[in-house]
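Colleague: Provided below for reference: sequence and predicted model.
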Amino acid sequence: MLSVAVAAAVGGEFSFPSAVAQFVLAAVGGVAVGAAVAWAVRLARPLTKDPLLSNAISLATPFVAYLLGEELHVSGVLAVVIAGLIVGHQAPQFTSGAARLQTSAVWRLVDFLLEGFVFLLIGQQLPEVVKGLRQYDTSTIIIAVAVSVGVVLLLRPAWLVMTQSLPRSLHTRLGGIAEQDDADEPGTARQIQRADRNARRLTSREVVALSWSGTRGVISLAAIFTLPLTTNSGAPFPDRDLLLFCTFVVVLVTLVGQGLTFAPLVRMLGLRANETDQARIRNEARSAAVEAALARLDDVAAAEPDSGVAVSITRTQLLARLARYRGRLDLLEQSDSSEVPTSPEYETALRVRRTAIAAQREELVRWRDSGRLPDEELRVLERELDHEELLLPKRASS
């Protein structure tokens, strides 16, 4: 829609049939370009065993999708979104663990830097934009800003209310589980809990909290800065400074205003995450994953007779892990609170493991300082300990 509106403003004339055709072309073309880029990434992923190359592909993907979309005169923003959705959905199947760990860390840093860049860009552009507002009446500016902020704030709750009014078969509530994917026997307590969670609609307090969490940032600025400086006739683009100013205010109101007040609002509404339910889902998934691994071991043992010892050791480790997960599930099933029940024994075990890892790090540093361990080897061993520590849950019963 933005591309169609910009094209109409740049060309100086508007035709409804032509606008509809451009909108459909931009939308369908953006989806097609995004899917094509995602398909190309999927083909390239198996060829890149090096995590650094996988990380480079991940960083280049949004730029390639956007530039290709704009070059073909379709929606570059939509192409980026579609490519990101498809690549993200397929990443667990075609990305190695090492690449996933590195890419996740890099994107967290990129996201942090982009959010900071938003405010730097606003600070740089705002003085010039404010100067351009002198041609408008104060009332015009106030009305434009009020309408922009009001529409942004009201659109999300309107969408939530509308989706909640749809039949259950036409939407899936966040955190819901499709009936065909529910592996529990009908009538069991766990199955009944899932059915109740799926059937329950959002309360008014939940709608308010979800509505207030709809911040706008990088995407809004990326979209508004696609506005050209001039039209085809060479005249300045109409109301460009006013549009930029409205976008800046929306970003500041949602990122700063809503961001700083979200936590107090949630506390005031009396909402809190059901940590027991979240921990239960995680441990159910862990148990299912271990059971799948045990089933795969049977296939390995049948196909490779010489792997008996390795299969036996791995099976013992997996069975111990499965017993631990099922023990946590039993503890969670007995809890009537939304808070995760604590296990003193498990907390002690985690504390002991962290102490042991810290002792290993200290000893490795002493070896390095005494000249018995090169820096390169120290980094290798530290990375092993870092991964071991990363496996430890932050909470004792999660």
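Modeller: Yep, it's here.
Colleague: from here on, contacts and neighbour counts on C-alpha atoms
Modeller: Fine.
Colleague: Quick check: buried residues in stretch 367-379?
Modeller: Buried residues in stretch 367-379, counted by 16 or more other Cα atoms under 10 Å: 368, 378.
Colleague: end to end, how far does it reach?
Modeller: Using Cα to Cα, to the nearest Å, the end-to-end distance of stretch 367-379 comes out at 12 Å.
Colleague: Kindly report the same for stretch 90-99.
Modeller: End-to-end for stretch 90-99, by Cα to Cα: 14 Å.
Colleague: Can you give me the buried ones in it?
Modeller: Using 16+ other Cα under 10 Å as the test for burial, stretch 90-99 gives 95, 96, 99.
Colleague: Same check on stretch 74-94?
Modeller: Per 16+ other Cα under 10 Å, stretch 74-94 contains these buried residues: 74-84, 86-87.
Colleague: In helices, which of these appear?
Modeller: 76, 77, 78, 79, 80, 81, 82, 83, 84, 86, 87 (DSSP state H).
Colleague: Residue 63 is in contact with the first one, correct?
Modeller: Read it as residue 76. No - taking contacts as Cα atoms under 8 Å, residue 76 lies outside contact range of residue 63: 9.2 Å.
Colleague: try this one next to it:
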Amino acid sequence: MTILRAESLVNDGTALVIFGIAVQIATGHDGVGPGGIALDFLISYAGGIGVGLAAGWLSIRLRGVVRDTLLNNTVSLLTPFAAFLLAEEINASGVLAVVVAGLYISQAGSLLIAAQERIRVRAFWQLATFLLNGTLFVLVGLELRGAVNDLTSYPLRTAVVDALLVAAAVIGTRLVWLNTTPYLIRALDRRPQQRARRIGFRGRQPNAWAGFRGAVSLAAALAIPSGVPGRDLIIVVTFGVILVTLVVQGLTLPAVLRWARLPTDNSETEMAYAESRAVEAALQLLPGEAERLAVDPEITALVRSEVEERRTELTEAEPAPDGLNRREQYRALRLALISEKRRVVVHLRDERRIDDLVLRRFETVLDAEELRLGADTADAGE
């Protein structure tokens, strides 16, 4: 998933840069030649990267200063628009600027953005992304009929045949590319770290088969100037390619994933490793910080016992007679207690012994604890 997401972001930005140059050539733009194309590509790419880094850096600094949740969400929302518009002002790639800004924030923001603000902003973007994606594909469907009705330069049958041919070319090119270039890289790069990243033929196929087309392709087609010959055909063909890739590749991707026999996801092991290292670092830091903050020895001992209890729970994960290891037992018991806490405070609210605002504040604490334990939706519902 990480590879597909990163590849999609960078591919879209690069493709739109090349697309913009192609439109200039198609519209007879003066001064377009090999040198001009190379210069335009350099400006678009380098300028987009530069603006993206600047926008990401400024966004993190502002969000580190702003403590109001609404203002923090506003800064987060305005960041991609600011990066895009600034890049377009210098004739650079706005899409690449947004991509780079997002990558910079994801890498540098963990230590500079407050935890509470990060949780709230992440929840906001999860909802916004879901709604935007849904809206974009609804618009694709709504625009299709109008595109077909506006097709005048070629018969509809020709457009359908062309769409199928272009879809086959798009899918086939990706399959060929991702199943040939790895062998070229292997021949040229013999470093041990490169060998460690190699995957077999089966493992490459989900990536090769996941080249869906969508809103970016449609936006590019609709951005073609009206004076370009065959614009109506290009739009209909683009719709056809989107439908073919989404329906054909989308419906068959689960079968490809099963056939690929991908290795077992080791994220849980990595999570346990990361938490173990973090706990060890906390225990090493504890004495010095307790002395610096002049903490009461009893409080220091209490904190140490809690952290050491967590370390023990992480390191002793052998299976128990009932099939649950110590980590799972710990998690199940804590979740049961959280559920009971939630039931009690809701009951207190219903009896008018506490205010709704108090309930909401306590719910926030319980939700954070539940998230730390890795509770899924089913656990939360229980």
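Modeller: Received it, and whenever you're ready, just let me know what you need. Model, not experiment: these values are computed from the prediction.
Colleague: Overlay them and tell me the TM-score.
Modeller: The TM-score (TM-score structural alignment, normalised by the length of structure 2) is 0.81; 355 aligned residues with a Cα RMSD of 3.1 Å.
Colleague: Quickly name whichever of the buried residues of stretch 90-99 of structure 1 is closest to residue 162 of structure 1.
Modeller: Within the buried residues of stretch 90-99 of structure 1, the smallest distance to residue 162 of structure 1 is 37.3 Å, found for residue 95 (Cα to Cα).
Colleague: The closest one and residue 296 of structure 1, how far apart?
Modeller: According to Cα to Cα, residue 95 of structure 1 stands 20 Å off from residue 296 of structure 1.
Colleague: Please apply the same query to residue 122 of structure 1.
Modeller: As judged by Cα to Cα, residue 122 of structure 1 and residue 296 of structure 1 stand 54 Å apart.
Colleague: Could you do residue 76 of structure 1 as well?
Modeller: As judged by Cα to Cα, residue 76 of structure 1 and residue 296 of structure 1 stand 43 Å apart.
Colleague: now do residue 80 of structure 1
Modeller: Residue 80 of structure 1 sits 37 Å away from residue 296 of structure 1, going by Cα to Cα.
Colleague: Reformat the buried residues of stretch 74-94 of structure 1 as CSV; add distance to residue 318 of structure 1.
Modeller: As requested, the buried residues of stretch 74-94 of structure 1 are arranged in CSV below (distance: Cα to Cα, whole Å):
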residue, distance to residue 318 of structure 1
74, 50
75, 48
76, 46
77, 45
78, 43
79, 42
80, 40
81, 38
82, 38
83, 36
84, 34
86, 32
87, 30
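Colleague: biggest separation within these, which pair?
Modeller: With distances taken as Cα to Cα, the most widely separated pair in the buried residues of stretch 74-94 of structure 1 is 74 and 87, at 20.0 Å.
Colleague: what's near enough to touch residue 69 of structure 1?
Modeller: Going by Cα atoms under 8 Å, 6 or more residues apart in numbering, residue 69 of structure 1 touches 29, 30, 33, 75, 76, 77, 79.
Colleague: ok, for residue 62 of structure 2, nearest residue in space, not its chain neighbours?
Modeller: Nearest in space to residue 62 of structure 2, with sequence neighbours left out and distances taken as Cα to Cα, 6 or more residues apart in numbering, is residue 75 at 7.4 Å.
Colleague: helix/strand/coil for the counterpart of that neighbour in structure 1?
Modeller: Here residue 75 of structure 2 is matched to residue 57 in structure 1, going by TM-score structural alignment. Three-state assignment for residue 57 of structure 1 (DSSP: H, G, I helix; E, B strand; the rest coil): helix.
Colleague: number of nearby residues for residue 57 of structure 1?
Modeller: The number of residues packed near residue 57 of structure 1 is 17, by other Cα atoms under 10 Å.
Colleague: Kindly report the same for residue 333 of structure 2.
Modeller: Neighbour tally, residue 333 of structure 2, other Cα under 10 Å: 11.
Colleague: other SSEs contacting whichever strand or helix holds it?
Modeller: Assigned by DSSP states H and E, residue 333 of structure 2 falls within helix 326-350. Packing partners of helix 326-350 of structure 2 (3 or more Cα pairs under 8 Å, 6 or more residues apart in numbering; DSSP states H and E): helix 297-315, helix 356-372.
Colleague: For the first one, which residues meet the burial criterion?
Modeller: By neighbour count, with 16+ other Cα under 10 Å as the criterion, the buried positions of helix 297-315 of structure 2 are 300, 304, 307, 308, 310, 311, 313, 314.
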